[in-house]
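S.K.: Next come a sequence and a model predicted from it.
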Amino acid sequence: MSPEDEQGYPEAGQTRTRLPGGDPYGGAPRRTGRTSSRSLVTVVGVVVLLIAAIAFANRGDSSTDDPTQKNTAPRPAPTAASGTRPVDTKVGGIPSGFAHTEQGAQSAAANYAVALGSAEMFNTAWRHEIVDTVYATDVAAAKQSAMDSAYSNPKFLSNIGLTKDGTAPKGQTFVSRVIPVGTKVTSSGTDSTTVAVWYTSLFGLSGQASTNPVTESWYTTTYELKWVGKDWKITDFQQKDGPVPVGRDQTASTADDMTKAVEEFGGFTYAR
């Protein structure tokens, strides 16, 4: 449809209908002045309706006349940042000291997911520090034992291309990164909150001789958090695949480009 059609102008070649009482113009062509004036009225009418529609849309969906609710700001969209600074401190390189709020719990879950998905988890000393930092004291010891068994398993390390001590073979770089996409609270209480973190993960070995190139995966991990002392701590978690987006037809980078990117691009402190 053309702009002229939208504003009510007659289409080219349109036949004029004669009324039963005869043509009020006596069969003569319509006067230019009358046509211009009717067109102007039509345009003005469309503009007025458009302005009214915009004004109605801007009113929002409030269904109450309570004056205390009229100036209430709308809730932020799921992807919108809260604007609140997450933390000012770190413990062992991990953000800590999150606010005792739902937003604080979401920020904690996102940052803990990054730490638990990092390459440092394959180093025994670093793994112990990470687990002690992000887990509640009463479950940390049990988690340490379970993770030591998993991350030190020779078969597991061999399958992902690492040496027995959890390091990359000579000439290769081990990549293990978690990049949160979003978080949501699934249940909340005064001192306990459950937060789901949706993220993409980069995992593999970059290098010319690598047989396990860096690949991308998508997961959602749900963390059960408890307020311990002055911070949120993990008590348990569950992980599932996806949601997974459709991949684009992009050419994979070379091993050298991937290694360079991992060495040059640092991570973030994640905030809700």
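M.R.: That came through fine.

S.K.: For the rest of this, base every contact and every neighbour count on C-alpha atoms.
M.R.: Fine.

S.K.: Can you get me a residue count around A113?
M.R.: Neighbourhood size, A113 [other Cα atoms under 10 Å]: 22.

S.K.: Now tell me what touches the helix or strand hosting it from outside.
M.R.: With elements delineated by DSSP states H and E, A113 resides in helix 102-116, which encompasses its position. Applying Cα atoms under 8 Å, 6 or more residues apart in numbering, the contact partners of helix 102-116 are 82, 86, 94-96, 98-99, 121, 130-131, 134, 177-180, 183-185, 188, 193, 195-197, 223, 225, 232, 269-272.

S.K.: now that helix: how far from the chain's centre is it?
M.R.: What separates the centre of helix 102-116 from the centre of its chain is 14 Å, taken as Cα atoms, centre = their mean, to the nearest Å.

S.K.: What is the burial count for the closest residue to S210 other than its chain neighbours?
M.R.: Nearest-residue entry for S210: Q172, 6.9 Å, with adjacent residues in sequence omitted and distances by Cα to Cα, 6 or more residues apart in numbering. Counted with other Cα under 10 Å, the burial measure for Q172 works out to 19 neighbours.

S.K.: take the one below as the second:
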Amino acid sequence: MSLGDEPGYPETGHTRTRLPEGDPYGGASRRGGRSSSRSLVTVVGVVVLLIAAIAFANRGGDDGSSDTTGNAGNGSGPATSSTAASGTKPVETKTDGIPTGYAHSAQGAQSAAANYAVLLGSTGMFNKESRHWIVDGLYTSTAAAKLQNALDTAYSASFLGKLGLDASGNAPQGSTFVSRTVPVGTKAEQYSGAGAKVSVWYMGLIGMSGTSSTNPVTTTWKTWTFDLQWSGGDWKISTDSQTDGPAPVPGDDQAATSDAISKAVEQYGGFTYAR
């Protein structure tokens, strides 16, 4: 999932978001009634709980990697090449459905971080069995051992219930739970042969799509920073953290109906991202 809370958007006084006619998300009013506000606060609160649990479990020291951005102390901006796509495939193989075998390079570390953010922001994190193999596959063995219990506690039946899911992370019949992370870009903050620090700027989608949903699918903007270690021939996460934004001003787009969102989630697959 997109493990982030709803960011605050700049108030310009000239930007609005049109909702579709017919109130597709269970009769929410155009101006957002008290029920919708309470639902949003609930989602924000429980997602913040997850971030806190991960941060607590991930507490650790610096990975000792060195800065290779070439901008330390000189105040200059990034080179044009830093944002240009490489055109190189990120991986050739998968292990238990997880892309593996990233290049032992700064580019490989960025590709790994982007794809790890996708997995960690997916609906698979809301089911205990799939969450365990995702965490075991992406984190170092030490980090995974610290995270599993903390995440099991955070993804409790009570928490899942507040999102409209059952104890196994399943949505009610006729509804679709949406949790996706869509990377916008990556940046190598630090890199050495043994480790890397990579930031992933992403947009997240989270919510329940259905006619009776009180938590409609909304977007969040976050930056997810991963401390990676080269271990066992691949990049593994040792620690990670998130910050809000940067969030663009929302456009004047008409919100889709719940049925359209459900169909889009079912019909549009994700990507394997490459730096």
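M.R.: All right, it came through fine. Quick caveat: nothing in here was measured; it's all calculated off a predicted structure.

S.K.: Fetch the TM-score of the aligned pair.
M.R.: TM-score for the superposed chains, counting by TM-score structural alignment, normalised by the length of the first structure: 0.70, backed by 198 aligned residues with a Cα RMSD of 1.4 Å.

S.K.: Report all helices and strands that the next helix or strand after the helix holding A113 of the first structure contacts.
M.R.: Going down the chain from helix 102-116 of the first structure, the next helix or strand is helix 124-134, by DSSP H and E. Where contact means 3 or more Cα pairs under 8 Å, 6 or more residues apart in numbering; DSSP states H and E, helix 124-134 of the first structure is packed against helix 102-116, helix 137-151.

S.K.: that older thread, may I see the ChimeraX selection of the buried members of the contacts of helix 102-116 of the first structure?
M.R.: Applying 16 or more other Cα atoms under 10 Å to those leaves a buried subset, and the ChimeraX line that selects it is:
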select :86,94,95,96,98,99,121,130,131,134,177,178,179,180,183,184,185,193,195,196,197,223,225,232,270,271,272
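
S.K.: Now which residue in the first structure aligns to Q254 of the second structure?
M.R.: Residue correspondence to the first structure (TM-score structural alignment): Q254 of the second structure is matched to T251.

S.K.: all helices for the stretch 151-272 of the first structure, in order.
M.R.: Assigned helices in the stretch 151-272 of the first structure, in chain order: 154-159, 255-264 (criterion: DSSP state H, counting those that start in this stretch).

S.K.: Alignment lookup: A112 of the second structure to the first structure.
M.R.: In the first structure, the residue equivalent to A112 of the second structure is A108, according to TM-score structural alignment.

S.K.: next one: S241 of the second structure
M.R.: For S241 of the second structure, the aligned residue in the first structure is Q238 (criterion: TM-score structural alignment).

S.K.: what residues are up against that match?
M.R.: With contacts taken as Cα under 8 Å, 6+ apart, Q238 of the first structure has the following neighbours: 221-223.

S.K.: Could you measure from it over to E224 of the first structure?
M.R.: Between Q238 of the first structure and E224 of the first structure the computed distance is 9 Å (Cα to Cα, to the nearest Å).

S.K.: likewise D257 of the first structure?
M.R.: As for D257 of the first structure, its distance to E224 of the first structure is 38 Å (criterion: Cα to Cα).

S.K.: Those two: which is more packed in?
M.R.: Each of D257 of the first structure and E224 had its neighbours counted (other Cα under 10 Å), and the higher figure belongs to E224 (22 against 13).

S.K.: thought that one was touching S188?
M.R.: No - because the distance of 9.9 Å does not satisfy Cα atoms under 8 Å, E224 of the first structure is recorded as not touching S188.

S.K.: hey, what's in contact with both of those two?
M.R.: Shared contacts of E224 of the first structure and S188 (Cα under 8 Å, 6+ apart): T194.

S.K.: for the closest residue to T259 of the first structure other than its chain neighbours, what are its contacts?
M.R.: Nearest residue to T259 of the first structure, sequence neighbours excluded (Cα to Cα, 6+ apart): S206, at 5.8 Å. Counting by Cα under 8 Å, 6+ apart, S206 of the first structure touches 172-175, 212-214, 255-256, 258-259.

S.K.: aligned partner of S206 of the first structure in the second structure?
M.R.: Matched across to the second structure, S206 of the first structure falls on S209, judged by TM-score structural alignment.

S.K.: Would you check how far apart that match and S39 of the second structure are?
M.R.: Going from S209 of the second structure to S39 of the second structure by Cα to Cα gives 14 Å.

S.K.: now T83 of the second structure
M.R.: If you measure T83 of the second structure against S39 of the second structure using Cα to Cα, the figure is 38 Å.

S.K.: Check G174 of the second structure too.
M.R.: With the distance defined as Cα to Cα, G174 of the second structure ends up 20 Å from S39 of the second structure.

S.K.: and the two? which has more neighbours close in?
M.R.: Set G174 of the second structure next to S39 and count neighbours by other Cα under 10 Å: S39 wins out with 17 against 11.

S.K.: In the second structure, which residues correspond to stretch 40-54 of the first structure?
M.R.: Going by TM-score structural alignment, stretch 40-54 of the first structure sits over no part of the second structure.

S.K.: Of all the residues in that stretch, which ones are buried?
M.R.: Those would be V43, for stretch 40-54 of the first structure by 16+ other Cα under 10 Å.

S.K.: Over to stretch 120-140 of the first structure?
M.R.: Residues of stretch 120-140 of the first structure classed as buried by neighbour count (16+ other Cα under 10 Å): 120-122, 124, 127-136, 140.

S.K.: Then stretch 261-271 of the first structure?
M.R.: Taking 16+ other Cα under 10 Å as the neighbour-count basis, stretch 261-271 of the first structure is seen to contain the buried residues 262, 270-271.
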